[in-house]
Every structure is written in structure tokens, then in C-alpha cells.
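[1] here are the coordinates; sequence isn't available:
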């Protein structure tokens, strides 16, 4: 009788261990996490008819200021604004000229709206950037500097620079994870 209990105990323990360590085979849709599998340019994310209209308006009252970067891989330029726009000082905003109004641009505008950073999106007519109207996103500018351009980083030794990069990446990952979980936005 004792050996039978021992055999039952071993079998039950093994089954519990296998069940606990087995990979999750339940489809994510059943767990309510299908958003994880969706790109911000997918129809799963762009699921509201209003999402397709994010560039349908013509923006007025926009005065371009300093150009921040040269043309990038996913944009045709970034600018600060001069003056004020929709109650925001121009220096607190960034205007991003999009290359097109495809789903990637729509998804970016929607993601910014979802996290509260979109001020406006639409078409802009400005001879300084193009002869024809171009799609733009106006977003809140985040405070801070690029780590490698700060005085503290430039003056640090190699070990301190590595620690600064590690701490910065940890903070960045925590912020991305928080946004992903609370807003259901995860890109790449």
C-alpha cells in the first residue's frame, strides 16, 4: 500500500511539473492580448473608421521654426514650431513631415493620440518644405537631451559611460513596457 501511494505521488508530481513547465498553448485571442501581435500599421490597431481620417484635414496657423534633423528613414524632416499653436508654445512642439499617408503614418498618429502626445495631424501647405501639401504630425516635445551629447557623459570614463547607458536603457524599457500594458501599444 505504501509503495502504491509512493507511485501515485511520483506520477502526480510529474504531471503537475509537466503542466506547470509546459509552454502556453492557449491562443492569445482567448487571453485578450491580440494587440500584442498587431503592428501599429495593421487593421487590428487601425480599427476605427476615424483612424483613416487622421490626415484628412488641412492644418492652418502652423509656423515652422528650427529644423531639428535632416531627412530620416521614416520622415522627411523634423521641425520646432515658432509662435504658438493650439495654445502650446512652439518650442514645446515637434512637427514631423511624413513621407506618405500610408498605414504606418496613420498608426504613428493614432499611437501618439492614444498616449496623449498628438497635438494635430493633417496636411500642411508650406513652400519651405514642399510645393504640394504634405502630411504632418504635430506632437508634444519631450524634455531632455541625447545622452551622448551631455557634459556628464562626455567627461565620464568608459565604465561610467557604460553604467549611464545601462541605466538609461532600463528606464526606457520600463516606460515602453508601461505604455504597452496600459495603452495596448507595442511597435516592433
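    Structure's in. What do you need? Everything quoted here is computed from the prediction, not taken from an experiment.
[2] C-alpha from now on. contacts and neighbour counts both.
    Fine.
[3] Strands of this protein, start to end?
    Secondary structure of the chain (DSSP state E): strands at 64-69, 78-81, 84-85, 88-89, 93-97, 118-124, 134-140.
[4] got the angle between the last one and strand 93-97?
    By that I understand strand 134-140. Using axes from the mean of the first three to the mean of the last three CA atoms, to 10 degrees, the inter-axis angle of strand 134-140 relative to strand 93-97 is 160 degrees.
[5] So what touches strand 134-140?
    Strand 134-140 is contacted by residues 55, 92-101, 109, 112, 117-125 when judged by CA atoms under 8 Å, 6 or more residues apart in numbering.
[6] And the residue lying closest to residue 148 once chain neighbours are set aside, how far from residue 162?
    Counting by CA to CA, 6 or more residues apart in numbering, residue 148 lies nearest to residue 154, which is 6.7 Å off, once chain neighbours are set aside. Using CA to CA, to the nearest Å, one gets 12 Å for the distance from residue 154 to residue 162.
[7] Please apply the same query to residue 61.
    On the measure of CA to CA, residue 61 and residue 162 end up 44 Å apart.
[8] neighbour-wise, which of the two wins?
    Legend: neighbour count by other CA atoms under 10 Å for residue 61 and residue 162, higher for residue 162 (13 against 10).
[9] Give me the neighbour count for residue 136.
    Around residue 136 there are 29 residues (other CA under 10 Å).
[10] How about it, nearest residue that isn't a chain neighbour?
    With CA to CA, 6+ apart, the residue lying closest to residue 136 is residue 97, at 4.5 Å.
[11] just checking, that neighbour touches residue 72?
    No. Judged on CA atoms under 8 Å, residue 97 makes no contact with residue 72 at a distance of 9.9 Å.
[12] And those two? Which one has more around it.
    Taking other CA under 10 Å, residue 97 and residue 72 do not tie; residue 97 has more neighbours (24 against 12).
[13] give the contact list for the more buried one.
    Going by CA under 8 Å, 6+ apart, the list of residues near residue 97 reads 75, 76, 77, 78, 134, 135, 136, 137.
[14] who touches the third one in this structure?
    For residue 77, the contacting residues are 67, 68, 69, 70, 71, 96, 97, 98, taking CA under 8 Å, 6+ apart as the criterion.
[15] Now flag whichever of those is closest to residue 183.
    Closest approach to residue 183 among those (CA to CA): residue 96, at 22.4 Å.
[16] Tell me the spacing between the closest residue to the closest one other than its chain neighbours and residue 163.
    Leaving aside its sequence neighbours, residue 96 sits nearest to residue 78 (CA to CA, 6+ apart; 4.7 Å). Distance, residue 78 to residue 163, using CA to CA: 30 Å.
[17] okay, pairing it with this:
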């Protein structure tokens, strides 16, 4: 079994843009040219914005070059392969009735705030990640975030199932259920393409809000020189893969979507030393069953593979 990165969020956005361009002739026949061009530009900007905005650059040209380079890196990376890697969870796991029942009724006593920044608010099967403005299930509002899933399907069930499974190694899951989409989804091209409308009930996962930022968004990264950045990358990968390894050993799940936006880092108070990392995405599309092994086996494979991406990106 191997992991194909062409199925992950960034490449999915890339493929969506290609699909749109292929559909352009038909769209021009159906709609006025000016409307099609405006919709097309908006679609491309929204698809790439989380990745472009997250990459620090001094000019628009530099940002475009970074985005193009990142796409090439991902598409050229070999598939992740390991003898202990089994099938995707979405193909094998049967979510229990308790998980399925979560999406049978709406959540109550919950209030949402504004959407998170686009650099965090990205990924497959994701209609938006929102702040929470009400205390909920013994948690303060400031401790929570809520993620809308695209539809009530097997992947939504498996994502919630996985969030429950990986606790307490990764403490994210609070609750799940149906919840009305906020008005702000009308500004999301992803939601529009999915046919989502404000007020419509959609599956929602309520999760613990983890501290930190993606590495390249931190003030420490912004002011670091090249040598320090290399050290920060390696330290982040090491701690990230340690967490990935623990999840694999404790719960027999390998998280294959270890891109930089899916990992939040915290620095020690004294400055340029990373203290902790947090895995914040367990989308069903990149979760795999594994044969039981020692933690070090999973860690080593994760380190060797993801250094290709993290090392080539910056």
C-alpha cells in the first residue's frame, strides 16, 4: 500500500483549477463571457489563496513563483510506501452507530463566530472552520473551533470516527452533529461549488482549538536567517513525526497528510526554540490502517519522506 499526495488538499485545488479550465469552453456557451471570466478568476484566487498567503514573500511575483514551485514539488514527490501500511480507513473502517447517529440530529446550545484565516481554513471536504462564541460541553468558547464538512457521507463519518479514535494521544474531538451554515458561506467558492447555502444544515465537528501557528506564519520564522530556518524545519518535522508515530503505535492509524498548514508550532518563551507541535487535521482521505510496529519505525519513515517536501519547499 502507498500514499498518493495527488489526493491531498493543495493538489486537489490544483486539479480543480485544471478542471475549470477544461470546462471553460462549455461555460462560455452557457453564460456571458464577462461573467465566466469573473467567476473563473474568483475560483482560481480562492483555490490558491490559502497556500499563497501562507508563503512569506515580498512581491506578488515571488508569491506566484512559490506557489508554482510548491505545486511542482508535490506532484513530483514519490508515493509514500511502507510494508506496514495497509488500506485507507475510509475503505475499511465501519463507523459505529454512535458515530452515525451524531449526524442524525442538529447540535444545540452552540454559537459560531467568524471564519478562521484562509491559511488555516483550507483542505479537502472542508466548508469552513469557525470560531465558537458560546461555552459548550464544559469547554470555554475560546478553547474551541468548529469545522463544517462538505457532506454527510462516509468520509465525514470516518473523520469523526478517527477524531474519537486518536484521543487522548491527540486531543481534538468534542462533539459532532448537524448545524446551519452561516451567512459567510455565501462568500466561499468552495461552498458555492458544493451547492451549500446559508441556513442549510451541514455536518459540523466541534474540536479543541490548539495553540500555535503553521511554522511559516510565525514571527520567529519571518525574522530567522537561512541556517536558523533549516533548523526550525528539521525540529518541526522531528516533533511532527514523533506525534504521527505515537498515533500510529497507539491507535494503528497513520496520518499521511503532513503538510505545513496541518501542523501548528509553539515556541519556547526564550525565542527561537520550538517547544511543541500539534496535529490539527485528520481528514479521512489521508488516514491509513497500519500493521503494529514500534513507534520508531513510523517516525523514521515519516521523517525520511516529509523532509523531501519540507526541505524543498523553502
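    On my side now, so go ahead. The shown structure was predicted, so the numbers you read here are calculated from the model rather than taken from an experiment.
[18] Just give the TM-score of the two.
    For these two chains in superposition, a TM-score of 0.74 is obtained (TM-score structural alignment, normalised by the length of the first structure); 154 aligned residues with a CA RMSD of 2.0 Å.
[19] what lines up against the residue nearest to residue 136 of the first structure once you look at the second structure?
    Following TM-score structural alignment, the counterpart assigned to residue 97 of the first structure within the second structure is residue 148.
[20] which of the contacts of residue 97 of the first structure tops the neighbour count?
    Neighbour max across these (other CA under 10 Å) = residue 136, 29 neighbours.
[21] how about that one, what's its match in the second structure?
    Checking TM-score structural alignment: residue 136 of the first structure goes with residue 204.
[22] Same question for residue 156 of the first structure.
    Per TM-score structural alignment, residue 156 of the first structure is aligned with residue 224.
[23] What count of nearby residues applies to that match?
    Neighbours of residue 224 of the second structure using other CA under 10 Å come to 13.
[24] Check residue 312 of the second structure too.
    Count around residue 312 of the second structure with other CA under 10 Å applied: 12.
[25] Please work out how many residues are found near the residue mapped onto residue 179 of the first structure from the second structure.
    Correspondence of residue 179 of the first structure to the second structure, assessed by TM-score structural alignment: residue 247. With neighbours defined by other CA under 10 Å, the count for residue 247 of the second structure comes to 22.
[26] and residue 247 of the second structure, how far is that from residue 240 of the second structure?
    According to CA to CA, residue 247 of the second structure stands 11 Å off from residue 240 of the second structure.
[27] ok, now which ones touch residue 95 of the first structure?
    With CA under 8 Å, 6+ apart, residue 95 of the first structure has these contacts: 78, 79, 80, 81, 136, 137, 138, 139.
[28] Which single one of these is nearest to residue 185 of the first structure?
    Closest to residue 185 of the first structure, out of all of the contacts of residue 95 of the first structure and judged by CA to CA, is residue 139, at 17.0 Å.
[29] got the contact list for the closest residue to the closest one other than its chain neighbours?
    Once flanking residues are discounted, residue 139 of the first structure sits nearest to residue 118: 4.6 Å by CA to CA, 6+ apart. Taking CA under 8 Å, 6+ apart, we find residue 118 of the first structure in contact with 109, 112, 137, 138, 139, 140.
[30] how about residue 118 of the first structure, what's its match in the second structure?
    With TM-score structural alignment as the criterion, residue 118 of the first structure matches residue 173.
[31] got the contact list for the residue nearest to residue 96 of the first structure?
    So residue 78 of the first structure contacts 67, 68, 69, 70, 71, 94, 95, 96, 97 (CA under 8 Å, 6+ apart).
[32] Could you do residue 40 of the first structure as well?
    46, 104, 107, 108, 111, 185, 186, 187.
[33] Narrow those residues to just the buried residues.
    Among those, those classed as buried by neighbour count (16 or more other CA atoms under 10 Å) are 46, 104, 107, 108, 111, 185, 186.
[34] can you tell me how far the residue nearest to the first one when sequence neighbours are not counted sits from residue 20 of the first structure?
    For residue 46 of the first structure, ignoring the flanking residues on the chain, the nearest one in space by CA to CA, 6+ apart is residue 107 at 6.6 Å. Residue 107 of the first structure sits at a distance of 38 Å from residue 20 of the first structure (criterion: CA to CA).
[35] With residue 112 of the first structure instead?
    39 Å.
[36] Show me the one of the strands of the first structure that comes nearest residue 8 of the first structure.
    Smallest distance to residue 8 of the first structure across those (CA to CA): 61.0 Å, for strand 118-124.
[37] how far apart are the biggest helix by length in the second structure and its match in the first structure?
    Taking DSSP state H as the criterion, the second structure has its longest helix at helix 226-251. For helix 226-251 of the second structure, the mean deviation from the first structure after alignment is 0.8 Å (mean CA distance after the TM-score superposition for the first structure).
[38] Which residues in that helix does the neighbour count mark as buried?
    Neighbour-count burial for helix 226-251 of the second structure, counted by 16+ other CA under 10 Å, picks out 229, 232-251.
[39] Show me the helices in the stretch 151-300 of the second structure, by range?
    Per DSSP state H, counting those that start in this stretch, the stretch 151-300 of the second structure carries helices over the ranges 154-165, 189-193, 219-223, 226-251, 295-313.
[40] Surely residue 185 of the second structure and residue 191 touch.
    Yes. Residue 185 of the second structure is within contact range of residue 191, at 6.1 Å (criterion: CA under 8 Å).
[41] one step back: so for residue 66 of the second structure, which of the helices of the stretch 151-300 of the second structure sits nearest?
    Evaluated with CA to CA, these place helix 295-313 nearest to residue 66 of the second structure, the distance being 8.0 Å.
[42] circling back to that earlier point, quick check: the aligned residue for the residue nearest to residue 96 of the first structure in the second structure?
    In the second structure, residue 78 of the first structure lands on residue 129 (TM-score structural alignment).
[43] any idea how far its match lies from residue 145 of the second structure?
    7 Å.
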